[in-house]
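Peer 1: Could you look at this predicted model? Sequence included:
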Amino acid sequence: MLTERQKAILRLIIQNYTTNGQPVGSKKLMNDGIEASSATIRNEMKALEDYGLLAKTHSSSGRIPSIAGYRYYVDHLLKPSSVDEEDRSKIRQRFHRDFHEINEIIQESADILSALTSYTAFSLGPDVKNRRLTGFRIVPLNSQQVVAILVTDKGNVQSRIFAIPQSVHSEDLEKMVNIINDRLVNEDLLTVYHRLRTEIPMTLHKYYQSTEGILTLFDGMLSQLFEEKIYVSGQMNILDFEPNQDVEQFKSMYALMSDVDGLNRLIVPTDQTIQIRIGTEIGHDLFQNMSLIQATYQIDGHGQGTIALLGPANMQYAKVFGLIDAFRQELSEKLADYYRSLDRH
């Protein structure tokens, strides 16, 4: 159990270190308001080091926070900063334009967050399972590739490029589109997904002499189209998070940013409005010296979305916590306005 003075010292060390990146010594703590002698403060810092909350750098008398120190600070000492009007104005200006579909707003939200923080930002829109299918099309690109396009009633358009199996012909694709539109349009996506796995394959057998190629293409297209897409912005910022990272570590982290399964494991659903995971809590060996702050937002009648920031463990937690809390509210209002505009039309 920390004393009040130890808590004050830990809080000041973290606030100073996350602001300027320099080890903090007893003189700095005295100047910042710790009412004790330099020797007493050093003893307190040594106690905090023994608790595993601080670390000493080389021969310097200054201390820096440990991963455990950041965790204690977030759990017990964090007081979120209010967002300054300049940042709030930037958010509103970026959102104050016409968007043609939900995914544009989700992508823009990741871009704004990354620009404001210089961290890597992630954005995941409201749950697609609450939506209804309103259209499905396939557009040929050439003799080997097609674009599959799925449209929902909430303004979402999902598209993917797929290679066509040699056994599948253009008339086969046309039949498949007609079957989906005849039987699945206006169904909610959860029902659509279930029927794609059960009823539709049986229907396809009635129309095709051999369904091997068509079922492979069909399953691949629809499975990928129903995946929740996580938009990422500021991937290159990870170069700044870990000063000693090698090229292979950077390549692995960068590759993860385009790995759908990896991102889904990284951005896990949570009941908490805002959650901060530090180091090994993130669940990936690549991020042991980093932090991930994740926030959820709710849109009445349209489900829940998620935004997240990946940054160094020495991020300015109070500032980032306040920013992401304000941002999730602005994003929720923007999406709610967009849905209302759809209803009016």
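Peer 2: Arrived safely, thanks for sending. Everything quoted here is computed from the prediction, not taken from an experiment.
Peer 1: Please make it C-alpha for all contacts and neighbour counts, starting now.
Peer 2: Fine.
Peer 1: does Leu113 count as helix, strand or coil?
Peer 2: helix (DSSP: H, G, I helix; E, B strand; the rest coil).
Peer 1: and the residue lying closest to it once chain neighbours are set aside, what element?
Peer 2: Using C-alpha to C-alpha, 6 or more residues apart in numbering and skipping the chain neighbours, the partner closest in space to Leu113 is Ala121 (6.0 Å). Counting by DSSP states H and E, the element that carries Ala121 is strand 120-124.
Peer 1: Same check on Leu323?
Peer 2: With secondary structure defined by DSSP H and E, Leu323 is part of helix 317-344.
Peer 1: what helices or strands is that helix leaning on?
Peer 2: Applying 3 or more C-alpha pairs under 8 Å, 6 or more residues apart in numbering; DSSP states H and E, we find helix 317-344 packed against helix 85-95, helix 102-117, strand 290-299.
Peer 1: between the second one and helix 317-344, how many degrees?
Peer 2: If I follow you right, that is helix 102-117. If you take axes from the mean of the first three to the mean of the last three C-alpha atoms, to 10 degrees, helix 102-117 sits at 160 degrees to helix 317-344.
Peer 1: Tell me the helices and strands packed up against helix 102-117.
Peer 2: helix 85-95, strand 120-124, strand 230-233, strand 303-312, helix 317-344.
Peer 1: Show me what the one helix or strand His205 maps to is in contact with.
Peer 2: In this structure, His205 is located in helix 199-207 according to DSSP H and E. Helix 199-207 is contacted from outside by 176, 211, 215, using C-alpha atoms under 8 Å, 6 or more residues apart in numbering.
Peer 1: Then stretch 237-249?
Peer 2: So stretch 237-249 is in contact with 118-120, 250, 253-254, 286, 289-290, 311-312, going by C-alpha under 8 Å, 6+ apart.
Peer 1: which of those sit farthest apart?
Peer 2: Distance extremes for the contacts of stretch 237-249: the farthest pair is Ser118 and Leu286 at 19.0 Å, using C-alpha to C-alpha.
Peer 1: Against that first model, consider the following:
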Amino acid sequence: MLTQRQLLILETIIQDYANVGQPIGSKKLQEQLPVHVSTATIRNEMAVLERAGFIMKEHSSSGRVPSLSGYRYYIDNLVKPTKADQGAVQAIRHALASNFSKVDEIIAMSARLLSEMTDYTAISLTPGSTGVKLEGFRLVPLGSSQVMLIMVTNDGTVESQIYNVPAGMHGDQLEAVVRLINQEVVGLPIEEVSSKLQAIAPKLMGYLRGSLSMLDVFDNVLGKAVHQQVFVDGKKNLLNQLTSDNIEQVKSIYSLVDHGPGLGQLLANTNDIAVMIGDELPDNLLTDYSLISAKYQDGNAGEGLIAILGPTNMQYSKVLGLVDALRLELSQRLSNYYRDFND
């Protein structure tokens, strides 16, 4: 069990290291602590914290830096999120008040805002498709041999794909297929449409003369709508951590956040707000990084995620406050979007 003085010293080391990025010595701590303590006493307390594994020496410096265990203890027991100031909240509201035509545009803007306000890499995931219903398919001729299949859902999502019409198949046949599908699936939750298409596939095959390619196009368009979209902003901020010793690591992390295969696992957050530090993250490339993620609600039975990826010595209090403010404003903006869309 740490004493109040040891807790205060640990907290000060973590906050100062976030500000200056340099090891913290006893003299510097003495200047910053809100209570008068001799440098000898501070050195003794630092020795206790070092033995406990909360701080460590960096190279031969006499100063100390936080360890991953120290950060974890700080997050679990000491951190006090700084409430976002009114100026930041107003900036978020103003940016989200734009006239967006799609939910994806709002989610992408949230990543941009979070990156700009923190100077870290921001990631946002669109809400799942729960509660989203199909409004219908339509075909748009693009010439004698191509059509565009367009799908619209009740949340304003529009997905499309070009289809090369097989030789011998006429536009009337394709229109009949679309009419039949619309009769069967309009109004269904989006996640149920694919199974419904499979159920009526034998009937559709009569129109399509045994060709499966058109059904594949329907499945592809549905897959785009159901799939959770990921938006990443501020990837260049990863370069702020670039040194001559970690070039390959930063290149690999850059690739990871650029929709790499491990991104979904990285963002598997089960809490409203979660902080993962260093080796707690699922990718061993990220031992020098922390991820703060938070869930948001869209007011339409959907749930999405926003996250910040930055160095372990990030300013946790400030970032946690901004993430919380943004998720609340984003939830409100999406609720208003769906309300206006459905009116």
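Peer 2: On my side now, so go ahead. This one's a predicted model, so the numbers in the text were calculated from it and none came from an experiment.
Peer 1: and the residue nearest to Leu113 of structure 1, what does it touch?
Peer 2: Shown in contact with Ala121 of structure 1 (C-alpha under 8 Å, 6+ apart): 110-111, 113-114, 232-234, 307-310.
Peer 1: again with Leu68 of structure 2
Peer 2: Counted by C-alpha under 8 Å, 6+ apart, Leu68 of structure 2 has contacts 54, 277-278, 312.
Peer 1: Just the closest of those residues to Asp155 of structure 2, please.
Peer 2: Distance ranking of those against Asp155 of structure 2, using C-alpha to C-alpha, places Ile277 first at 35.8 Å.
Peer 1: and the closest residue to the closest one other than its chain neighbours, how many residues sit next to it?
Peer 2: Computed as C-alpha to C-alpha, 6+ apart, the closest residue to Ile277 of structure 2 that is not its neighbour in sequence is Ser290, at 4.4 Å. Ser290 of structure 2: 24 surrounding residues under other C-alpha atoms under 10 Å.
Peer 1: Touching, Ser290 of structure 2 and Met276? I think so.
Peer 2: Yes: proximity of Ser290 of structure 2 to Met276 meets the contact threshold set by C-alpha atoms under 8 Å, at 5.6 Å.
Peer 1: What lines up with Gly25 of structure 1 in structure 2?
Peer 2: Mapped onto structure 2 by TM-score structural alignment, Gly25 of structure 1 lines up with Gly25.
Peer 1: and the gap between the residue most central in space within structure 1 and Asn43 of structure 1?
Peer 2: Structure 1 has Phe122 as the residue nearest its centroid, 2.9 Å off, counting by C-alpha atoms, centre = their mean. To Asn43 of structure 1, Phe122 of structure 1 is 42 Å away according to C-alpha to C-alpha, to the nearest Å.
Peer 1: and the closest residue to Gly25 of structure 1 other than its chain neighbours, what is it in contact with?
Peer 2: Using C-alpha to C-alpha, 6+ apart and skipping the chain neighbours, the partner closest in space to Gly25 of structure 1 is Gly62 (4.0 Å). By C-alpha under 8 Å, 6+ apart, Gly62 of structure 1 lies in contact with 23-26, 56.
Peer 1: Make TSV out of those and add neighbour count.
Peer 2: Putting the contacts of Gly62 of structure 1 into TSV (neighbours: other C-alpha atoms under 10 Å) gives the following:
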residue	neighbour count
Pro23	20
Val24	24
Gly25	18
Ser26	24
Lys56	17
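Peer 1: Check those residues against structure 2 and tell me which are still in contact there.
Peer 2: Counting by both residues aligned by TM-score structural alignment, their matches' C-alpha atoms under 8 Å, the contacts of Gly62 of structure 1 that remain in contact in structure 2 are 23-26, 56.
Peer 1: among those, which two are most distant?
Peer 2: Farthest pair in these, by C-alpha to C-alpha: Ser26 and Lys56, 12.8 Å.
Peer 1: Can you flag which of the kept ones among the contacts of Gly62 of structure 1 belong to strands?
Peer 2: Cross-referencing these against strands under DSSP state E gives Lys56.
Peer 1: In CSV: the kept ones among the contacts of Gly62 of structure 1, plus distance to Thr270 of structure 1.
Peer 2: As requested, these are arranged in CSV below (distance: C-alpha to C-alpha, whole Å):
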residue, distance to Thr270 of structure 1
Pro23, 34
Val24, 35
Gly25, 38
Ser26, 40
Lys56, 35
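Peer 1: Closest one of the kept ones among the contacts of Gly62 of structure 1 to Leu189 of structure 1?
Peer 2: Nearest to Leu189 of structure 1 among those is Pro23, at 53.3 Å by C-alpha to C-alpha.
Peer 1: where do the strands sit along the stretch 101-250 of structure 1?
Peer 2: In the stretch 101-250 of structure 1, the segments counted as strands under DSSP state E, counting those that start in this stretch are 120-124, 133-140, 145-152, 157-163, 230-233.
Peer 1: tell me the most buried of those?
Peer 2: Most buried of those, by mean neighbour count (mean count of other C-alpha atoms under 10 Å): strand 120-124, with a mean of 26.
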